Structures are given as C-alpha cells and as structure tokens.
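> My questions concern the predicted model and sequence given below.
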Amino acid sequence: MELEKAYEVIRNSNPRLRFCEWFDENSSMWNFELHSHPYHELIYYVEGKGNADVSGTKLNFSLYDTTVYPACREHLDKRLPERPREIICLWIDMPELVIEEPIRLHERDGILGNAFRLVYQEGKRDKRDELLLEHAMKVLMLMVLREAKEAVEGSRMLDCVIEYIKNHYAERISLDELAELEHISKSYLSRKFKERTGLSVISYINRFRIERSRQFLMMSCLSIDEIAYQVGFDSPKYFHRVFKEITGESPAGFRRQFKTSG
C-alpha cells in the first residue's frame, strides 16, 4: 500500500487494542510455536536479541528493534538463551490497513520506544482514555510505516553509493561528492552508512582499496608505490600504514609471503 494511502486509511480508522503486555521469555504469554494473530502484532525489544522464521525467511532482532507481523501472518519465534528477550507486545485491530510484509526497524533516537510506551501505559490504565489511546495507536502505526519507507529508501541510496565506490575506488572520492550524488547531507550519509556497514565511509573506501591492492600485489609486477597510486591512495606512505592496520603486515611482507607460498 502506498504510504500516502496508508496514512489516509490510518487517519480514518477506528483501531482497537486487543492485547497489551510487557513481558519476557520466561512468561507463559510467550509463544514459541508456529502461530499467527488476527490482528497486526507490534513488538518492541526492550532487552535481549533473537530471531524468527517468517514464511521461510529468517529475521534477526536485537535491543531496541521494532517488529511488525501483519495480521494472519504465521511466524515462529526462536529462543537465544544467551540473550533473553523482554518486549512490549501490542495487537492492534485495524483491518482497513493492509500490511503486506513483516517490518523490522532498528531504533535510532528513542522515538519509537516512546510511542510504544505511550500505548502500553494508556492501555494498562484502569480507566483509560479511549480517545488518547486511539490517537497513540495511530501515531505509532504512522511512525512505523514512515520509518519503514525511509529504511527502504536509505538502503537503495546506500546501494548506489557503494556501487559508486566500487567503480571509482582508484579516483579521489570525497564525502561531499558521495553526499551530492544522492542529494543528502554528509551527516545523514555518514550515519546511514555506519548503520549499514558498521564502518565509516572512509574506512570502507580504504578497506576496498586494500583488497584491490592485495590482488595487484599477488598478480602484477608493479612496484608497491605504483600499486598505491593505482588503487587510489595519494601517498605511498599512507598506503603502507593503512595496509598494515587492516592486514597486520606490510605490503612487501604480504607479497613476499604470497611468492613463498606459491
């Protein structure tokens, strides 16, 4: 469903909270059998990590992740003893809203966690305010769908950036240039890139260049300084330092070892 259409559906809906609990894996409420629910199930991971099988696809979850299982979608939770989970679990009855695939989001700034807590706190009140609860559920669902859309767009954006790095690693590449490619800020690119790869943009470029240099060291007769320039380093001295930081040995030592073993 298009995001704008989904927004309209949510605004005009009359959601009902059918389940609202905060519990951990030791609770009898946790279902480790293959199962589904007649309502959209939204889960926020307060503690721990785990995974689930959804229609043959494995989904991994960790601290502060949000998961949404569409209504009637079968899923099988799997226990990881070393990191027991604690979750906020909500079943939201909103049949007008069609969610086609499970959603997994990683918390960035605490906003989703706060939205879950607001629904939970109001849902557990002895005399809950139905208007406030309805509004809180709508806000939570809107935020989840917006974050999901941004996650998809961010993934596509990073695919383009990574492909550009692979095709232009031998050239000078700046963060400004990469950000301009996708018309985004440098700070946004840096944050999303680190979330995706676990590395800064510069570290990723250097690692890719070092991997290419290893191939040149093994397969070519170029000098080490020539290889440094060939893979995009401005300075052979900097190339030597980065190569040793990443591989644990010098370029000359790596070449020597390859020739000896060959």
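Yep, it's here. Residues are numbered from 1 along each chain as shown.
> only C-alpha atoms for contact and neighbour calcs from this point on.
OK.
> Would you mark the buried spots in the longest helix seen in the chain?
Ordering each helix of the chain by length in residues (DSSP state H) puts helix 130-168 first. Buried residues in helix 130-168, counted by 16 or more other C-alpha atoms under 10 Å: 133-145, 147-148, 151, 154, 157-158, 161-162, 165.
> how about the strands of the stretch 51-200 of the chain, start to end?
Here the stretch 51-200 of the chain has its strands, by DSSP state E, counting those that start in this stretch, at 57-61, 65-69, 76-78, 86-93, 103-106.
> so which of those strands gets nearest Arg11?
strand 86-93 (14.1 Å; C-alpha to C-alpha).
> quick one, helices of the stretch 151-262 of the chain?
175-181, 186-197, 201-219, 224-230, 236-247, 251-261 (DSSP state H, counting those that start in this stretch).
> Compare those and give me the one nearest Glu86.
That would be helix 186-197 among the helices of the stretch 151-262 of the chain, by C-alpha to C-alpha, at 23.2 Å.
> ok and that closest one relative to helix 201-219, angle-wise?
50 degrees (axes from the mean of the first three to the mean of the last three C-alpha atoms, to 10 degrees).
> okay, now the one to match up with it:
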Amino acid sequence: MAAETHFSIERIKRTEHFSMASDHMHDSYEIYYLLSGERYYYIDNRLYALQAGDLIFIHKHGLHRTTNKGETSHERILINFDETFISPSLDMQETRELLVEQHFLLRPGEQEGAVIVGMLEALLGEMDRNDPFRKIYQRSLLVQLLVYIRRLHNVQYMPIVPEVSGKQQRVYAIIEYIEAHYAENLMLDQLSSAFYISSTYLCKIFKQTTGFTIVEYIRYVRIRQAQQYLRETRWPVTRIAEQTGFDSIAHFGRVFRQLTGRSPLQYRKQFLRENNADKAAT
C-alpha cells in the first residue's frame, strides 16, 4: 500500500499578540515565510529575530516555536508537506538533494523575495480549485519553490544569524548540557548548580530565550531520541523508555503520544510501512 501523502498551505494575518503555546514538532517538512511584521523564531537550539521577507525551511522532527517581537501585527504563509507528496515527480536522489537534513534560514533580496511570494500565492490559489489537476499542479509548484530556495541556500544568500547575548549564550550552554545528559534524572537544582545560577533565574531566561520551560525542552529531547531509536533499532519500547530517561513505560507512552500524536509502536509501524513503500518504488 502506498504511503499517504500530505500537503497543506495557509496564510494567516494576526493583529494581536500571539505566541505558540506548546512544543511543536512533526513528521513533515515546513516552509515558513514572514510577509509582514517581526517574530522571534526558536529553531535548532537557537533563537532568531525574523523580519518581513525572511524564510525558514524546517526539517521534519525539528523543534520550533514562534513568539512575539516588536509590533503585534504580523502575517505569514506556512507550508507543511512530506516527501511522499513530491516523490512522484522526482527520483530518490533528487528528493534527498531537495530535502536536506538540516534546517536553514534565508533573508532573500527584494527581487528574490518577489519570486518566492509569487510561487506561494500560486500555491494558495490552487487550494480553491476543485479539479483533477490541482494536486499535480501543486506538486509542480512546490518542487519549483524547493529548487529556488535550495539554490539561494547553496550560495548562502544572506543567511540569518541567531541572536547572541550573554543571557542567550548561557541558555545555549544549558541546552547543550541537556542534550548530553537527557538520559539522566535531570533536576532543576542540578542544572542551576551546574551553571551557578538560581533555579528561578534559570527558568526565567530559558523561557524568555526559547519559549519553552525546562521540563518541556527535556521532554522534547528525550522523545526526539526515542523516535530515532524506534526508527533505527528493534529495541523493545521498555528499553527505549529506559535509555531516554523516563521513569516508567506509562509516562513514556503518555508523553510520546502528547508530542507526536501516536503511540511509540504506531510510530514505528508507520515508519516501517513508509520505508518499505519507498524501497518498493525503487
């Protein structure tokens, strides 16, 4: 059975303060284009200050969140898709070249931005059509968009650099510590002692910089690693729970479902099904 394809695109304008309320990661790829306003965007363990015209490509399984910056009003276009949506138009090598296994951020010039907006508006226009060619044309437009932004990325066209201050550097160090020690019984007091700051201040600067609480981020790191084990090993779920720092299989299953929308076994079965479908297509 062929894997189910996924594609969605939406354009939203907000005139009031808006920050994403919870952890956000998914099995699809994401393209975020900021049409107007300013936003803080947390991605790949770093905080970025976005301005109108900035574009972000987010690899699947990446943690990301947007929060307020500057004026309350902002408008953006958001695309979510999986590789099975574009794969009918490409071979496996071409798909891998387009869908690089990393996030990247671009600040295109005015001319390049106009080209990107034109492609995005064409994709949005297709959402209102109801004919047998809509999906084919959407796929074609998305492939064109991916090729265009990959070309910009390959020549490192005005890459956006992360925000860096003394406070943020300290938070980045805390993040690196969590990434290295997620399998341990991490406690807030342990983190505050390791970085010689009070628990209250640690929680404050971590939330301000990333938009996440310490507990939320530890959960994300553990589940991200659990997903990798589910994809790359045949370990039983109980062993994966232990290896990723959970104190019980019930707690692991509950958090995994909260963050991914499915159980660990459902996640593994879906991955195996899609992987086998890809192999059968070659």
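Done, it's in. Here the structure is a predicted model, which means the values were calculated and not measured.
> Report the TM-score for the pair.
After superposition, the two chains reach a TM-score (TM-score structural alignment, normalised by the length of structure 1) of 0.47; 141 aligned residues with a C-alpha RMSD of 3.0 Å.
> Show me the one of the helices of the stretch 151-262 of structure 1 that comes nearest Glu41 of structure 1.
Closest among the helices of the stretch 151-262 of structure 1, using C-alpha to C-alpha: helix 186-197, at 25.5 Å.
> Can you tell me the element the residue lying closest to Tyr41 of structure 2 once chain neighbours are set aside falls in?
In space, Tyr41 of structure 2 comes closest to Thr66 once its chain neighbours are excluded; the distance is 4.5 Å by C-alpha to C-alpha, 6 or more residues apart in numbering. Element membership for Thr66 of structure 2, per DSSP states H and E: strand 64-68.
> Which strands or helices does that strand pack on?
strand 38-43 (3 or more C-alpha pairs under 8 Å, 6 or more residues apart in numbering; DSSP states H and E).
> which one of the helices of the stretch 151-262 of structure 1 lies closest to Tyr7 of structure 1?
Between the helices of the stretch 151-262 of structure 1, helix 186-197 lies closest to Tyr7 of structure 1; by C-alpha to C-alpha that is 25.1 Å.
> May I see the buried residues of that closest one?
Buried-residue list, helix 186-197 of structure 1, by 16+ other C-alpha under 10 Å: Leu189, Ser190, Lys192, Phe193.
> that older thread, next, format the strands of the stretch 51-200 of structure 1 as JSON lines and append distance to Glu41 of structure 1 and mean neighbour count.
Below are those laid out as JSON lines (distance: least, C-alpha to C-alpha, whole Å; neighbours: other C-alpha atoms under 10 Å):
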{"stretch": "strand 57-61", "distance to Glu41 of structure 1": "15", "mean neighbour count": "14"}
{"stretch": "strand 65-69", "distance to Glu41 of structure 1": "5", "mean neighbour count": "22"}
{"stretch": "strand 76-78", "distance to Glu41 of structure 1": "13", "mean neighbour count": "17"}
{"stretch": "strand 86-93", "distance to Glu41 of structure 1": "5", "mean neighbour count": "21"}
{"stretch": "strand 103-106", "distance to Glu41 of structure 1": "10", "mean neighbour count": "19"}
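> With distance to Arg117 of structure 1 as extra columns, can I get those in JSON lines?
Output for the strands of the stretch 51-200 of structure 1, formatted as JSON lines (distance: least, C-alpha to C-alpha, whole Å):
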{"stretch": "strand 57-61", "distance to Arg117 of structure 1": "19"}
{"stretch": "strand 65-69", "distance to Arg117 of structure 1": "12"}
{"stretch": "strand 76-78", "distance to Arg117 of structure 1": "22"}
{"stretch": "strand 86-93", "distance to Arg117 of structure 1": "8"}
{"stretch": "strand 103-106", "distance to Arg117 of structure 1": "16"}
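> shouldn't Ala115 of structure 1 be in contact with Lys138?
No: counting by C-alpha atoms under 8 Å, Ala115 of structure 1 stays clear of Lys138, with 10.0 Å between them.
> What is the host helix or strand of Ala277 of structure 2 packed up against?
In the assignment (DSSP H and E), Ala277 of structure 2 maps to helix 264-281. Packing contacts for helix 264-281 of structure 2, counted by 3+ C-alpha pairs under 8 Å, 6+ apart, involve helix 214-232, helix 249-260.
> With distance to Glu121 of structure 2 added, can I get these in JSON lines?
JSON lines is the format used below for these (distance: least, C-alpha to C-alpha, whole Å):
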{"stretch": "helix 214-232", "distance to Glu121 of structure 2": "33"}
{"stretch": "helix 249-260", "distance to Glu121 of structure 2": "30"}
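> Serialize those to JSON lines and add fields for distance to Tyr267 of structure 2 and mean neighbour count.
Below are those laid out as JSON lines (distance: least, C-alpha to C-alpha, whole Å; neighbours: other C-alpha under 10 Å):
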{"stretch": "helix 214-232", "distance to Tyr267 of structure 2": "8", "mean neighbour count": "19"}
{"stretch": "helix 249-260", "distance to Tyr267 of structure 2": "8", "mean neighbour count": "17"}
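> Which one of the ones you listed lies nearest to Glu83 of structure 2?
helix 214-232 (16.7 Å).
> in the helix or strand just after that closest one, what's buried?
Downstream of helix 214-232 of structure 2, the next assigned helix or strand under DSSP H and E is helix 237-243. Neighbour-count burial for helix 237-243 of structure 2 flags Val237, Ile240, Ala241, Glu242, Gln243 (criterion: 16+ other C-alpha under 10 Å).
> The first one and Val221 of structure 2, how far apart?
Spatial separation of Val237 of structure 2 from Val221 of structure 2 under the definition C-alpha to C-alpha, to the nearest Å is 17 Å.
> One more: the last one?
The spacing between Gln243 of structure 2 and Val221 of structure 2, counted by C-alpha to C-alpha, is 12 Å.
> Equivalent analysis for the second one, please.
For Ile240 of structure 2, the distance to Val221 of structure 2 (C-alpha to C-alpha) stands at 13 Å.
> What segments of structure 2 are strands?
7-14, 29-36, 38-43, 46-51, 55-58, 64-68, 74-81, 104-106 (DSSP state E).
> on contacts alone, who are the packing partners of the last one?
Based on contacts counted as 3+ C-alpha pairs under 8 Å, 6+ apart, the elements that strand 104-106 of structure 2 packs against are strand 55-58, helix 134-154.
> and Gln121 of structure 1, how many neighbours does it have?
13 (other C-alpha atoms under 10 Å).
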